[in-house]
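*Asks:* Turn this into a structure:
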Amino acid sequence: MSAVVEYMNAVNKSLSARWPALHVVLGNESCDLDSAVSAIVYAFLLHSLQNGEEAIGVVPVLNIPVADYPLKSEVTHWLQRHGIYQNSLLFRDEVNLGRLQEGGSLRMTLVDHHVLPPADARLQAAVVGVLDHRPLEPNAPACEGGSVIVEQVGSCCTLVAEQVLSRNPALLDPVTASLLYGTIILDTVNLNPAAKRVTPKDVEVSTQLARLMSPPPSSVEVFQELSQAKANVSGLTCDQLLRKDVKVATGGGLRVGVASVPLRLTELLARSEGGRSLTEHLATRSYSLLVLLGFTTTQETVTRDLAVFCPDASLRDQVVSQLVEGQGGVLQLAPLEYEGVEGCAAFRQGNVGASRKMVMPLLKAWLTARTS
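*Replies:* Got it, this is the predicted structure:
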């Protein structure tokens, strides 16, 4: 059995009772494959570097409720394929981080994000490390005395693998190497420059990981396998699709859901019962408005759509203007022809390399401007 699987089997619901303190490695709220694998492998690394005398457990926590785990089809597929099952995982609603923080027994390392959402701001004092691959936000809080590694590469797992290679390469058995490799291949659309996600470091690190597996993997087959798993949403309702991969931006008294869905938006909107599902989702999640990011990927092509749903026409028009014109029209949005849904403005996105990582700063800038 792989050492990472043995480690995860020890990360169970009684772990917090066995340790007087916990070092939690926390992924982001979308809990996509990059976030989940980064949390697991980086926690495994930090655990391995302990001298055996520290009275603290190092555990990865997936930043979603356990009930949402089945929605993460590529995550469940890839982890199970490598022997890591749900009963070996810890989810956000299974660990009371606030209580640990109040008792002075919490340390946290953030992976695949570097700013806690407002609801978690009280936990900032416990953050002792950051490992992220997105642009550093201007007002990001300082990580006092901690390790901060922020570098724009295609996948956070590239940075995790780099850390393992430099600090404890013995951990990289074929299973651990494969967990990281597949995630990098998916995130970079099989290292495809046309997707505008890949960097030389992603190529270099994925090549090193591939050498640790026997036989060497076919990147095309890995990408196809994970793409199919991610796109397997046939059994999901519209509400479940909107919860599958979502992040939230807040400011100016508004709460904006930004949902990424692995299909064309015309198909999602067709499932929305004329927009009724979107309206119900807004109410259930207490969103002021919803930004929908649709995408499809193949080895050769990437497509992206974007829509803004908001019953308030004035608010909707403001967000549309920001996304169409922001940063000189960087998203390259053009109106999308489709069967209309009231309250929804939909666009084809010309800049297929602009993922949610580029959309979120535009939204946050608009929200910040509302408060100034």
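*Asks:* alpha carbons only for contacts and neighbour counts from here, please
*Replies:* Fine.
*Asks:* What is the burial count for T368?
*Replies:* Residues near T368, counting by other CA atoms under 10 Å, number 13.
*Asks:* Identify the residues contacting the nearest residue to Q152 once chain neighbours are set aside.
*Replies:* Leaving aside its sequence neighbours, Q152 sits nearest to H133 (CA to CA, 6 or more residues apart in numbering; 4.6 Å). For H133, the contact set (CA atoms under 8 Å, 6 or more residues apart in numbering) comprises 112-113, 150-156, 159.
*Asks:* before we go on, could you also do this sequence so I can check it against the first one:
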Amino acid sequence: MSGIINDFLRRCLKKVAGKVQPLTVVQGNEGGDMDSIVGCIYLAILFDKQPKFGFENPVPVLNFPKEDFGLRNDVAKLFTELGIDASLLMSVQRGQFADNFIDIAALNASVVLYDHNKLRENQSNLASRVVGVVDHHFDEQQYIDTAVKLRILRCVGSACTLITELYRECGEDVMCPTLLTAPIILDTVNFEPAQKKVTPEDIAAYEWLRVKESVEGTDAATLFAKLSKWKDDVLGLSVPEILRRDYKQFNFKARTKKGVMSTGTSSVPCTCKQLEGHFSVNMVVEEAAKYMEQHQLDVLVFTFSGQASGKHSREIAFCAKPDTMSVFASFVTEAPSGLSFTKITKCPTADGSYEYTSYSLSDPSISRKKLVPVLSEFLAEGTRSLL
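*Replies:* Model prediction:
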């Protein structure tokens, strides 16, 4: 079944090389986790099979430099295990190499956003090209007039659940169902209610896919354990690699002189103590400061998820210049009822130009997906009712 997916990806490469018109780019988000990478492939395949959607010559693309694919250990190993050829993937973000790079504007392509519903800042010029959205994040209320063919935004645990529902509604077979099942299991933390991620739709999608896996399927617990082990294996990377392996950037409206807070967010699949202990706090802070300078950030937010004393834990860290850190000190001290921040580490850079402070969160379900709209609201209005 993986051969069919590889053949589809090869055809996509040929279409782009031949500058086929019209062309529809199905792009995942800039964080580029398993949900985003796998889902954009399956969505493009569905569009190719179902002309009723009206998206001609659909091609799936990454939204991060292709050379960074290997930093996503869980995705890379799953692709290898299932026989998916990652070298066939294309990207809309130019890295150090131009390998399989897609220039959307030059190709006059339309865009379907998957696993996000607002273009990143360096793609804002493509807004008029957005013709569809399939996402499970907070609705940014963008492209309502242009994305008229397909606009699905629902808060489920995994965006691949929405893809699965589309396959089921269309009566389409799912090639290599284990590949589509994996992000659903991983994103819902194996359907653990305490994580407050899983929805009935996620469970229904998994059950539907499990039937299609037949004897080849692996039970959810076993697959989750394997995927988690792969995903959490990040300490062999450098600090800059860890920061960019699942990175998203936002320009939040803020009650500051500049009026905007350029905010980078890095999802880190280990505990704060593991990262700080492996590299040293000083190294983490110095590398974070360099990363901020490179990306011209006002603040860099780490969202940690790992195991502490055998239980899932969530932690958060902020790195910023001292005056900006005072803003986030208010964010922490004014925590709503039911949530508390406990300081873990506080450390400045050697020259004192940046500060880094990490906290443990009393609620282990506070992921980046939940944090982003809360931060946005707090910076703009000083409230955070969504938390």
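*Asks:* circling back to that earlier point, any figure for the gap between the residue nearest to Q152 of structure 1 and Q124 of structure 1?
*Replies:* Going from H133 of structure 1 to Q124 of structure 1 by CA to CA, to the nearest Å gives 19 Å.
*Asks:* One more: M360 of structure 1?
*Replies:* Note on M360 of structure 1: its distance to Q124 of structure 1, by CA to CA, is 21 Å.
*Asks:* which secondary structure element contains the aligned partner of F295 of structure 1 in structure 2?
*Replies:* Matched by TM-score structural alignment, F295 of structure 1 corresponds to S305 in structure 2. Using DSSP states H and E, S305 of structure 2 falls within strand 299-308.
*Asks:* next SSE after that strand?
*Replies:* Tracing the chain past strand 299-308 of structure 2, the next element assigned as helix or strand by DSSP H and E is strand 311-320.
*Asks:* Show me where structure 2 has its helices.
*Replies:* Listed in chain order, the helices found in structure 2 under DSSP state H are 2-17, 34-49, 73-82, 159-170, 177-187, 200-213, 220-232, 239-245, 272-279, 281-295, 322-333, 368-381.
*Asks:* so which of these comes closest to A106 of structure 2?
*Replies:* helix 2-17 (10.9 Å; CA to CA).
*Asks:* what's the closest non-adjacent residue to L46 of structure 2?
*Replies:* Y167 is the one closest to L46 of structure 2 (CA to CA, 6+ apart), at 7.1 Å.
*Asks:* Around the closest residue to V59 of structure 1 other than its chain neighbours, count how many other residues there are.
*Replies:* Closest residue to V59 of structure 1 apart from its sequence neighbours, by CA to CA, 6+ apart: V24 at 5.1 Å. Neighbours of V24 of structure 1 under the rule other CA under 10 Å: 24.
*Asks:* could you list every residue that touches V24 of structure 1?
*Replies:* V24 of structure 1 touches 43, 58-61, 106-109, counting by CA under 8 Å, 6+ apart.
*Asks:* among these, which two are most distant?
*Replies:* Spatial extent of those (CA to CA) is set by the pair A43 and L106 at 14.3 Å.
*Asks:* These two: which is more packed in?
*Replies:* Between A43 of structure 1 and L106, counting by other CA under 10 Å, A43 is the more crowded of the two (27 against 23).
*Asks:* quick revisit: in terms of contact, does the match of F295 of structure 1 touch K273 like I think?
*Replies:* No - using CA atoms under 8 Å, S305 of structure 2 is not in contact with K273; the gap is 11.1 Å.
*Asks:* Those two - which one has more neighbours?
*Replies:* Neighbour count, other CA under 10 Å: between S305 of structure 2 and K273, S305 has more, with 23 against 18.
*Asks:* measure the more buried one to Q50 of structure 2 for me?
*Replies:* From S305 of structure 2 to Q50 of structure 2 the distance is 38 Å (CA to CA).
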